[in-house]
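S.K.: what's the 3D shape of this:
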Amino acid sequence: MKTMQWAARAEHLGGIPRKMMFLAVGAFSKAVSNLFNNTTVHNADTLLRLVRSRPPGVPLLTISNHMSTLDDPVMWGFKGFPVTDAKLGRWVLAAEDICFKNMALSYFFRLGKCIPITRGGGIYQEHMNEALDRLSDGAWLHTFPEGKVCQEDAPIRRLKWGTASLISRAPVTPIVLPIVHHGFEKVMPEKYMFGRRPPFPLCNRDIRIVIGEPMEFNIPKLKKMAVDMSNDVSFSLASWPRTCGLDEAAQRCLYTNISNQIRTAMERLRKICKSCQEMKD
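M.R.: Prediction:
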C-alpha cells in the first residue's frame, strides 16, 4: 500500500494533483538553480530536443552521477527547461527507504512520477517492471546507476546493473543520454552541521551540468557477444530468471558490457566538468 501505484497514474483525479506538484516542485527547482545559485549547463539543446521531440514511441533514458539528495529535481531547473510541465517530466527511480517511508511521502513522490526501488533488492525486483513499463510507453526515465549519493571528488563508481537490464529488456531500445554534474554537493552537503544535511539548500554555489551525446546500443549484437563471453568465464550464479533469451551467465556479461560503456562515457563527462570548473577557479 505504501508504494501507492494508483497515485502515479496520469488520470488520478484528472491529473490535477500531478500538475500542481510539478508546478510547485518546478518553481522550487528554478529558484534553487537560477535565483539562489549559479548554474551553467553544457549541451542543454541535446536534452531539450530529446525531451520535447524524439521519435514517437522511442523512450529516453537519462543517467547521471548522484551528488546529493537534491540532484533530482533541481538538476532540471536550469533556464529554458520545462521542469513545471508534468506531461514532459521524467520518471525517476527513487530509494524506497527514503522517499516512501510513510503514506504522505509515498503520495508526494508518486505524484512526482517517482518509482520506488529497494536498495539491495536486485535487478528483478517488482518495481523494476514498473520502470520497464514506462520505457515500453516511450516515456522518459532517469536513473542514478551508482546507487547512492557520493560527494567525493572521485571517478565514477562501478554502476549497478539495473540500468543496463532496463536498456536490454525494453521492447524499443531507449536513447541513452549520460549527464554529469558538479556543485550539488555544496548546495546540499551531507555533513554540514553536526554531521547532518542543512535544513534548506545553501546559496551562492556554482552548479555545473555537462550533458553528453546520445548513446545507441545494438542489443542483438551485444547479446551475441555476451553469449560468446559467458562460455569463457564463470560466475557465482543466483538463479536469475531466463531473460532476453539469455541464461544468467550471459545476462551478467551483457549487463557488465553495457554498464562499462556508460561508465566510460560518464567518466569522460566528469573530466570535462572538472576541467571547466578548474578553468573558472
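S.K.: going forward, measure contacts between C-alpha atoms and count neighbours the same way
M.R.: OK.
S.K.: any idea how far Ile98 lies from Asp85?
M.R.: Applying Cα to Cα, to the nearest Å, the value for Ile98 to Asp85 is 25 Å.
S.K.: no, scratch that, I was asking about Glu267
M.R.: Distance from Glu267 to Asp85, counting by Cα to Cα: 31 Å.
S.K.: nearest residue to Asn34 other than its sequence neighbours?
M.R.: Spatial nearest neighbour of Asn34, excluding adjacent residues (Cα to Cα, 6 or more residues apart in numbering): Phe78 at 6.5 Å.
S.K.: tell me, how many residues neighbour the one you found?
M.R.: Counted with other Cα atoms under 10 Å, the neighbours of Phe78 add up to 22.
S.K.: could you also give me the structure for this second sequence? I'd like to compare it with the first:
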Amino acid sequence: MASDELDMSKSNPNRLSLQQPSLPWRMSSSLAMGLTAALSRGFLYGLNSVEVVGLDRFLELLDKRKDVENRQRGLITVSNHISVLDDPVIWGVLPLRYAFNPSNHRWGLGAHDICFKNKLIGSYFYAGQVLPTHRSQHSPHGGLFQPTIPQAIRLLSSPPFPTPLSEASGGRHDDNDDVSDPFSAGELTFTTTGTDRYVAPSTYARNRHSWVHVFPEACVHQHPRMLLRYFKWGVSRLILESEPMPDVVPMFVDGTQRIMSEDRTFPRFLPRFPVKFRVAFGELLDAEKTFGDLRARWRDLVRRDGGRLAMGELTDELKYGKEAVDLRIEVARRVREEVLKVRRTLGYPDDDEPGFELAETWAREPSKDRFKSNVDDSLVNKRE
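M.R.: Alright, predicted model coming up:
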C-alpha cells in the first residue's frame, strides 16, 4: 500500500481511514475509463445515428453527485441488455468530462469468464470500475450471494458499515455501533474464488455512495419487439440492503442489438454500422414510494431473524427463507416495470407478455450458451 492510501482522517472519527487509492491507480482508472468512453463516443456519433432521451436531467443528477463529501445516497441505474457492447457503448452518450472522473462514474458487474479471464484483461476492466462477477452457468462461484454483491452494496452505501439492524440499538440504525466488520476493521481486499484477490473498492471513502449500473437480465437478450426477460434478484439485494436507500434511474437501450446481432456471420467479432442507436434515461424514481414498503418488510424480517451481521452478509434465513425470496421477487418485478415504462417512451407498445417477469417462465429454456429461446423466440447469449 502506498503511504497516501494509509492516511488517517483525524477530523472525522466516522470516516474510513483509507481515503482514496494511490495516485498511479487513480491515473490508470481515469485513463482506462476516459479512453474507452472516447472510443465509444467516437463510434456512436461518428458512424451511427444517435437519439438520447432524458440526458439533460441525468447529467443534472450526476452534477449534483460530483462533490463526493456531500453525497447523501448511492445511485443505481438499471437497463435492458441487448448486446455485449451495451457497456461501454451506452456511456458514450455522456460528455467526455464525465468519463475522466471515475469517482462520479458507474461501477459495473462484469462476467468473470469474459472480463477477468487473465491478469492483463482483468486489470483493464478493474481499472474501468468493473467488479468480477461469476455466473452460475459458467462457474461454481456464481449466484446471488457471491462476494461481489456485498461489495456493490457497500459501494452504494457509506463507511463505516453498520449492521443492517443493530441489536444494541433495539433494531435502529446507529452509525456509532461497534460492529464486527472485516472491511472497516482494516480488511482491504476480497476474494471471489478463495484463491484470487482484489482490492475492495468500498474500502475507500472516495467511493462512498457510488453509482452502480446493473443489467438484471444478466445475459444478452435480443427480441424483435424488445420485450424483456425476468430480472434476476441481484438488483433486489442492492435496493433492499444498501443504506440509505439508493436513488434509482431506469433506462432503456435500443440499437446495440443491430451493432452486434446474435445472428451475425463472419467476421463475427466486428461491430456493424451504421445503425440507429437510442437510449432513454427515465425519471429519478421516488424510491420511497416505489420500494419503501418492501424495505420496511425487509428490515422487519432482519429484526425478527435476530442476526448481527456486517453489511452485505446474510444468515441462511435471510438468504433462502420464503419471505426473503418473495421480497426479492417483488423488488425485481417493480424494477422491471419501471424499465418497461421507459421502453414506452421510445414508442414501443405496452405489450409485455404475462408471466415474463417470473423466473419459472424461463426455466424451460435449454442450458446452452447461445440459443433461440423456446419461450419468446428471442436470440439469447448467456456467454455475453
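S.K.: more crowded one of Ile98 and Asp85 of structure 1?
M.R.: The neighbour count for Ile98 of structure 1 versus Asp85, taken as other Cα under 10 Å, is higher for Asp85 (16 against 13).
S.K.: which residue in structure 2 aligns with the more buried one?
M.R.: In structure 2, the residue paired with Asp85 of structure 1 is Asn101, using TM-score structural alignment.
S.K.: so who does that match touch?
M.R.: Counting by Cα atoms under 8 Å, 6 or more residues apart in numbering, Asn101 of structure 2 touches Ser30.
S.K.: pull the distance from the top helix by length along structure 1 to the chain's centre.
M.R.: Taking DSSP state H as the assignment, the helix of structure 1 that covers the most residues is helix 248-280. How far helix 248-280 of structure 1 lies from its chain's middle: 14 Å, per Cα atoms, centre = their mean, to the nearest Å.
S.K.: same for that helix, what does it pack against?
M.R.: Counting contacts by 3 or more Cα pairs under 8 Å, 6 or more residues apart in numbering; DSSP states H and E, helix 248-280 of structure 1 packs against helix 162-169, strand 175-182, strand 206-211, helix 219-230.
S.K.: tell me how many other residues surround the counterpart of Ser29 of structure 1 in structure 2.
M.R.: When structure 2 is aligned by TM-score structural alignment, Ser29 of structure 1 is paired with Ser40. Other residues near Ser40 of structure 2 come to 20 when the count uses other Cα under 10 Å.
S.K.: after the helix or strand hosting Ser40 of structure 2, which helix or strand is next?
M.R.: Per DSSP states H and E, Ser40 of structure 2 falls inside helix 23-47. Elements were assigned by DSSP H and E; along the chain past helix 23-47 of structure 2, the next helix or strand is strand 49-53.
S.K.: so which bits of that next one are buried?
M.R.: Buried positions in strand 49-53 of structure 2, judged by neighbour count with 16 or more other Cα atoms under 10 Å: Val52, Val53.
S.K.: structure 1: matching residues for that strand?
M.R.: Aligning strand 49-53 of structure 2 against structure 1 (TM-score structural alignment) gives residues 38-42.
S.K.: what's the mean distance for that stretch versus structure 2?
M.R.: Its aligned residues in structure 2 lie a mean 0.9 Å from stretch 38-42 of structure 1 after superposition (mean Cα distance after the TM-score superposition for structure 1).
S.K.: tell me where the stretch 151-300 of structure 2 has strands.
M.R.: 189-190, 198-199, 211-214, 220-222, 247-254, 276-281 (DSSP state E, counting those that start in this stretch).
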